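Engineer: after the sequence you'll find the predicted model.
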Amino acid sequence: MVDSDANSAPSEFVPNTEISNSAFELASTLLPPPILYHSIRVYLYARSITPPDSSYISPAKQDILFTACILHDIGTVHKFDGAQRFEVEGADVAARHLRRFDVKEDDVHDTWVAIALHTSPGIAERIGDLARIVREAVLVDFGKKTSLGLPMTENDLQERRGELEEKYPRLGVEKILGDAVVEQAVRNPDKAPPASWPGILYRAHLSNPGWDGVNKAF
């Protein structure tokens, strides 16, 4: 079942602030439903897996956590298809968004880093608390192993996954997201440096140009 309110900033998961509501409006206006629902799930996983001693468990940091999660793939949309790889373009969008509200530069920086590095294994997990949370939440949503322990049992995680995917279904996000990244690289190969995740997806596309399924390197 698709949540019919998912495009109207439902209060059940969006922090009730101008910063978060406007970030959600930006995401829900531009992202296709599969990537939007993925971003929603990432935020909700992030809330579930944030350690109790993290500052991002507090209400004061929810705008930052929400913005980093809901906008982490915004660089895949045509409006923000700039010269840099999608993660960096998305990080720039989020930073501009937060600066509109005079958010502290430390928080802007941490949000930028979390989005820019969310596809960088081994770096995102260690460079900062927010980057680690976002990275791990993304991994959880794609059913990947995380490098650090999660503050919930596997059974609890599976139950949470079932709940979230019923309300915010996957809708083939792996194919939609992979294709979006590759389409940008086809137009501008500089957006897919060889060692980056976009670069890996782009090489897989070049090796299998007729393949119509989920990118083989996803």
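Structural biologist: Sure, I can see it. All values reported here derive from a predicted model rather than from experimental measurement. Residues are numbered from 1 along each chain as shown.
Engineer: drop to CA atoms for contacts and neighbour counts, all remaining ones
Structural biologist: OK.
Engineer: show me the contacts for the residue nearest to Ala114 when sequence neighbours are not counted.
Structural biologist: Nearest non-adjacent residue to Ala114, counting by Cα to Cα, 6 or more residues apart in numbering: Ala131, 3.8 Å away. Applying Cα atoms under 8 Å, 6 or more residues apart in numbering to Ala131 gives the contacts Asp110, Thr111, Val113, Ala114, Ile115, Leu117, His118, Ala124, Glu125.
Engineer: go again using 7 Å as the cut-off
Structural biologist: Counting by Cα atoms under 7 Å, 6 or more residues apart in numbering, Ala131 makes contact with Val113, Ala114, His118, Ala124, Glu125.
Engineer: what helix or strand does it sit in?
Structural biologist: Per DSSP states H and E: Ala131 is located in helix 129-141.
Engineer: got another one to weigh against that:
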Amino acid sequence: MSDLSQKQGKEITLIADITAPDSNIARQAEELARRVSGDVLFNHVMRCYWFAELFAQQEGTKVDSELMFLSAVLHDLGLTEHARGPHRFEVEGAGAARSFLVEKGVSAGRAQNVWDNIALHTWDFNPFRGDTSRLMQLGLDYDVSGAQNAELDPADIAEVLRRYPRLQFKRAFNELLNREVDTKQPYHHWVHICTRVAHNRSPIPIVDATAVLDWAPFDE
């Protein structure tokens, strides 16, 4: 199921026979996320990648693993001091990720793909944008709020959590989201125009982030 192995003198990370990307840019992206993120946030983005890969394996779907890795590992830069700015965190983070990748020699088109995945990850577009984007989003959703009808191997989940513990993620992530709102007042976030129509017909109950985080199939 899970293993650590040596290949050509270099450690290659495996979970459920899945090999993480080991390109220069993948290593640099992970180093950036590690450098600018606290333990809770870094572990979160790494779990998101691995959950996405596990879903791809479960489906038997071929994905662009490097693109998935870059998108997942860099998707929360906007919640760090590295990418502070006036726009909402997913937009700031997407811009920081794209700039970083282009500076490291990644093509503009590929860097834009990462921008798209990150900027759209708080909406419902990625599930309709191709398998790599769809499965990346599924991995993110699973870690934050759960995924409907998801049935990953409990042993694989346990291995991901062993390597990247949650560290009271629900509480800590809610604090990050509240800081995001507190430091950007007024908080500009577009509400879908049809949601506005529905709300004005009959007020829609909107649960707080704590409730959304509690939907995830984890204790913390």
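Structural biologist: Arrived safely, thanks for sending. Since the model is a prediction, treat every value here as computed from it, not as a measurement.
Engineer: let me see the TM-score of these two.
Structural biologist: For these two chains in superposition, a TM-score of 0.73 is obtained (TM-score structural alignment, normalised by the length of structure 1); 183 aligned residues with a Cα RMSD of 2.6 Å.
Engineer: on that earlier part again, mapped onto structure 2, which of the contacts of Ala131 of structure 1 are still contacts?
Structural biologist: When you map the contacts of Ala131 of structure 1 onto structure 2 and apply both residues aligned by TM-score structural alignment, their matches' Cα atoms under 7 Å, the shared contacts are Ala114, Ala124, Glu125.
Engineer: Lys184 of structure 2: what secondary structure?
Structural biologist: The three-state label given to Lys184 of structure 2 by DSSP: H, G, I helix; E, B strand; the rest coil is coil.
Engineer: do you know how far it is from Phe89 of structure 2?
Structural biologist: 10 Å (Cα to Cα, to the nearest Å).
Engineer: and these two? which has more neighbours close in?
Structural biologist: Phe89 (25 against 14; other Cα atoms under 10 Å).
Engineer: report the contact partners of that one.
Structural biologist: By Cα under 7 Å, 6+ apart, the contact set of Phe89 of structure 2 is Gly78, Leu79.
Engineer: can you do 10 Å?
Structural biologist: Taking Cα atoms under 10 Å, 6 or more residues apart in numbering, we find Phe89 of structure 2 in contact with 75-80, 83, 95, 118-119, 122, 177, 180-181, 184.
Engineer: in structure 1, which spans are strands?
Structural biologist: In structure 1, no segments count as strands under DSSP state E.
Engineer: report the longest helix in structure 2, please.
Structural biologist: Using DSSP state H to define each element, structure 2 has its longest helix at helix 39-59.
Engineer: and Leu70 of structure 2, what's its match in structure 1?
Structural biologist: If you follow Leu70 of structure 2 across to structure 1 using TM-score structural alignment, you land on Thr67.
Engineer: same question, Leu41 of structure 2
Structural biologist: That one, Leu41 of structure 2, aligns with Ile35 by TM-score structural alignment.
Engineer: again with Ser23 of structure 2
Structural biologist: By TM-score structural alignment, Ser23 of structure 2 lines up with Thr17 in structure 1.
Engineer: quick check: the nearest residue to Leu77 of structure 2 once chain neighbours are set aside vs Val114 of structure 2, distance?
Structural biologist: Leaving aside its chain neighbours, Leu77 of structure 2 sits nearest to Gly93 (4.6 Å; criterion: Cα to Cα, 6+ apart). For Gly93 of structure 2, the distance to Val114 of structure 2 equals 10 Å [Cα to Cα].
Engineer: mind listing the shared neighbours of the two?
Structural biologist: Common neighbours of Gly93 of structure 2 and Val114, counting by Cα under 10 Å, 6+ apart, are Leu74, His75.
Engineer: thinking again about what came up before, ok, the match of Leu70 of structure 2 touching Thr111?
Structural biologist: Yes. The pair Thr67 of structure 1 / Thr111 is scored as a contact, 7.6 Å apart, by Cα atoms under 10 Å.
Engineer: thinking Ile19 of structure 1 is in contact with Arg100, fair?
Structural biologist: Yes. At 8.8 Å, Ile19 of structure 1 counts as touching Arg100 under the criterion of Cα under 10 Å.
Engineer: now do the helices in structure 2.
Structural biologist: Listed in chain order, the helices of structure 2 (DSSP H) span 24-36, 39-59, 65-73, 89-103, 108-119, 131-145, 154-163, 169-182, 193-201, 209-214.
Engineer: helices or strands next to the shortest one in the packing?
Structural biologist: For helix 209-214 of structure 2, the packing partners by 3 or more Cα pairs under 10 Å, 6 or more residues apart in numbering; DSSP states H and E come out as helix 131-145, helix 169-182.
Engineer: which of those sits closest to Ile12 of structure 2?
Structural biologist: Closest to Ile12 of structure 2 of those, according to Cα to Cα: helix 131-145, at 21.1 Å.
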